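*Asks:* this one's sequence-less:
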């Protein structure tokens, strides 16, 4: 750890910063090695004359994360670095069905993934700017980290917290590195145009946060979002509520399309109650308009987006109801063990199919000792297409471990 800190200090000096100015840059720096072992398999049943398809992949990822502090002075500067490599350990079946490594054909997928990025950052008062590789988490754009390596975006982002309880966010993104690929791709080439967002999160009072965001995939769609998040102690337990509303419309001429691909309104409500280790949840989502829900780069913020598919339950005029139950075994003496089940039902909207998805998750994280934080999750999802589309079974087994290096 001392050698690492010295190396960082030397690098800072090489950039021309004085030892005094670089003090907080080094002191507040954090470096970690994140390990992820991942098995993914999916089985799509035979449907309407098409043969069933089954395939899977198993891999190991190494992710090095460095986050510096800020130099002292009126304008503090810093840098964040990310470097990762993932290696395929085994595969089987149709590789177009497996989703950890880039797929070239039914018989071939990438043997490894390499991904990295640097982010320059500067802070003035309570305003912080970022330039480079970004992982935004906002209602209109969420960096997806559900595979071997995280999805990265390239661009600029600004946050401001000058007003108590209020966080303002603005960003402009030009490129994306997908979760199963290692190259950078211009948004314009694959997903429309460049993406811009502007938003505000305001803490109205303890337990209540109001949100408004605007997102624009240039020449493709523009989207308004409003939301409320609420949590409070109720009786012996805790109540949580999450309300979301999206209004999406076509932007520009939509690349000259005769019919819009983005013209809809979506609202949802998700309520949960936790007591004595039990968590009960119920949710509802409704979409109206002339199209299904649009999104950028497999990255959205819908309560219906769970294990299987991408937008399977966000079709034109679709209504979705979900129920969930989870239990924390720590309340009965088994710390670190948890389990949950979720079942959601969609009416398919204009597609007229009563499809369902059921997801079961069991997880365990070592709570103490030398390997504290080592966690494993077994996930199994089952999608029933109501005889109008193929049924899908999906299994994931994931082991994560983060090693702090400084």
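*Replies:* Arrived safely. None of the values given here were measured: they were computed from a predicted structure.
*Asks:* make it CA atoms for all contacts and neighbour counts henceforth
*Replies:* Fine.
*Asks:* count of neighbours near the closest residue to residue 186 other than its chain neighbours?
*Replies:* Nearest non-adjacent residue to residue 186, counting by C-alpha to C-alpha, 6 or more residues apart in numbering: residue 175, 4.5 Å away. If you count neighbours by other C-alpha atoms under 10 Å, residue 175 ends up with 23.
*Asks:* Output the contacting helices and strands for the helix or strand containing residue 175.
*Replies:* Here residue 175 sits within strand 166-177, counting by DSSP states H and E. Judged by 3 or more C-alpha pairs under 8 Å, 6 or more residues apart in numbering; DSSP states H and E, strand 166-177 is in contact with strand 152-160, strand 185-186, helix 187-190, strand 195-205.
*Asks:* mind putting these in TSV, mean neighbour count included?
*Replies:* Shown next, in TSV, are these (neighbours: other C-alpha atoms under 10 Å):
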stretch	mean neighbour count
strand 152-160	21
strand 185-186	17
helix 187-190	15
strand 195-205	18
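*Asks:* Output the ones you listed as a markdown table; include the columns distance to residue 137.
*Replies:* Shown next, in a markdown table, are those (distance: least, C-alpha to C-alpha, whole Å):
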| stretch | distance to residue 137 |
| --- | --- |
| strand 152-160 | 11 |
| strand 185-186 | 20 |
| helix 187-190 | 18 |
| strand 195-205 | 11 |
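*Asks:* Below is an additional structure, to be compared with the one above:
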């Protein structure tokens, strides 16, 4: 759902015209330089630097299975029944307090955020719970309103290096909060972020629990695609982000998920040319995953990558993205994270064993036509060659996948308010269709989603 990786090199071809006054993206080398300013030296103090802000999000989704029913719901007698439709509608609100850092060589600060959700759709049959969209009791009855401490941490800072202890939001290629529901996930642990250089940052973190999007309690980590339901107590990550050129950003990370796997990531993004004439953006993401420790997820040896090429001319961007899984199991990541920076991670992740996929997408940015903040997008993605017949473990249910295929297309529009009291308010509507062969795991369905997010400031 996001960025991308391994040992790679991006090449681009630029186009120029003698009549256009283009200002192409600079390809200049950026020397490694120490940051000119210290964030801690500019600390305003615990009270003077404090803020109280938040967001409220109205999240609605309606799905319909077009072949076999994909969900089940509980009747009042306790029996479960299949259904072709699922509808979830939730209002999620976050109230976030952040203190300023105390002054001095070492600064201290605190952060606390209360999360609240209101189920606007509470019909058992419509919700088809339990699921990760609306919080329900075990019998499928919706919990009308619930709250939790989404964030709660203490920070210590020296210069431009900050250590955060407690429940927090983290965004790295393998441990990242996921915000595609009414409320986001968060993680409990320790995280160090260092930005002592202008074009290089360093991350180091370890976490023992995740706070899921639609749960009040903390949970142990588990994998997104594993069939055995096994859990682990710790996930740790280390990485650097480096910008060697004005046009090129890179990331290199390693993550150890205790007794699951070791995972390595390389990502690079490059921009060439001038979008007023023609620019080319290149994105590479690569993941290497191998089993580790007591191997609760069985034998894993997986190489997965995506490569995207995007051409932009003024308001128009056309992108092609190739993705390939080399391994007899799913490319897997941790549940309740956005730890899949692959170009073709859409409604489906296109991450089946040995799967190849191609996506074509088009984005129209209406800012060029005098309507800043308004965008339209259209895409089509196809996956084929899914083959799990060579898998010999028991952690993934893939041995019945033999030549499976699927495709997905979607259309969407979004608008972000540019000024006034509702500045940065966003609304996004999407309609997605996914069609799958019989054994492919995502099924055949249509989904309409409408999400409105309103930020607000109190202090």
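*Replies:* Everything's here; your move. Small disclaimer: the values here were computed from a predicted structure and weren't measured.
*Asks:* if we can go back for a sec, which stretch among the helices and strands packed on strand 166-177 of structure 1 comes nearest residue 405 of structure 1?
*Replies:* Nearest to residue 405 of structure 1, of all these, is strand 152-160, at 23.0 Å by C-alpha to C-alpha.
*Asks:* what sits up against the helix or strand where residue 326 of structure 1 lies?
*Replies:* Per DSSP H and E: residue 326 of structure 1 is located in strand 319-328. Residues outside strand 319-328 of structure 1 that contact it (C-alpha atoms under 8 Å, 6 or more residues apart in numbering): 277-287, 304, 313, 336-349.
*Asks:* Got a ChimeraX select line for the buried ones in those residues?
*Replies:* Remark: buried members of the contacts of strand 319-328 of structure 1, expressed as a ChimeraX selection using 16 or more other C-alpha atoms under 10 Å:
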select :279,280,281,282,283,284,285,286,287,304,313,336,337,338,339,340,341,342,343,344,345,346,347,348,349
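*Asks:* residue in structure 2 matching residue 266 of structure 1?
*Replies:* Aligned counterpart of residue 266 of structure 1 in structure 2: residue 304 (TM-score structural alignment).
*Asks:* That match against residue 287, yeah?
*Replies:* Yes: assessed by C-alpha atoms under 8 Å, residue 304 of structure 2 is found in contact with residue 287 at 5.3 Å.
*Asks:* what about the equivalent of residue 53 of structure 1 over in structure 2, distance to residue 445 of structure 2?
*Replies:* When structure 2 is aligned by TM-score structural alignment, residue 53 of structure 1 is paired with residue 84. From residue 84 of structure 2 over to residue 445 of structure 2 the distance is 9 Å, taken as C-alpha to C-alpha, to the nearest Å.
*Asks:* Could you report the distance from the aligned residue in structure 1 for residue 291 of structure 2 to residue 204 of structure 1?
*Replies:* Mapped onto structure 1 by TM-score structural alignment, residue 291 of structure 2 lines up with residue 250. As for residue 250 of structure 1, its distance to residue 204 of structure 1 is 32 Å (criterion: C-alpha to C-alpha).
*Asks:* out of residue 84 and residue 445 of structure 2, which sits in the more crowded spot?
*Replies:* Neighbour count, other C-alpha under 10 Å: between residue 84 of structure 2 and residue 445, residue 445 has more, with 21 against 17.
*Asks:* Now the residue lying closest to the match of residue 266 of structure 1 once chain neighbours are set aside: which helix or strand?
*Replies:* Using C-alpha to C-alpha, 6+ apart and skipping the chain neighbours, the partner closest in space to residue 304 of structure 2 is residue 325 (4.4 Å). In this structure, residue 325 of structure 2 is located in strand 316-326 according to DSSP H and E.
*Asks:* Where in structure 1 does that strand align, residue-wise?
*Replies:* Residue span in structure 1 matched to strand 316-326 of structure 2, by TM-score structural alignment: 278-288.
*Asks:* now residue 275 of structure 2: how far from residue 315 of structure 2?
*Replies:* In terms of C-alpha to C-alpha, residue 275 of structure 2 sits 8 Å off from residue 315 of structure 2.
*Asks:* my guess is the residue nearest to residue 304 of structure 2 meets residue 353, correct?
*Replies:* Yes: Residue 325 of structure 2 is within contact range of residue 353, at 6.2 Å (criterion: C-alpha under 8 Å).
*Asks:* Between these two, which contacts overlap?
*Replies:* residue 331.
*Asks:* Can you point out the buried residues in stretch 204-220 of structure 2?
*Replies:* 204-216, 219-220.
*Asks:* Which of the helices or strands spans the closest residue to residue 98 of structure 1 other than its chain neighbours?
*Replies:* If the residues on either side of it in the chain are set aside, residue 98 of structure 1 comes closest to residue 56, at 4.7 Å by C-alpha to C-alpha, 6+ apart. According to DSSP H and E, residue 56 of structure 1 maps onto strand 53-67.
*Asks:* Mutual contacts of residue 84 and residue 445 of structure 2, please.
*Replies:* 64-66.
*Asks:* In a helix, residue 125 of structure 2, correct?
*Replies:* Yes: remark: residue 125 of structure 2 belongs to a helix, assigned using DSSP: H, G, I helix; E, B strand; the rest coil.
*Asks:* The closest residue to it other than its chain neighbours: what secondary structure?
*Replies:* Among residues not flanking residue 125 of structure 2 along the chain, residue 73 sits closest, at 5.5 Å (C-alpha to C-alpha, 6+ apart). Going by three-state DSSP, the secondary structure assigned to residue 73 of structure 2 is strand.
*Asks:* Surely residue 73 of structure 2 and residue 83 touch.
*Replies:* Yes: between residue 73 of structure 2 and residue 83 there is a contact at 7.2 Å, judged by C-alpha under 8 Å.
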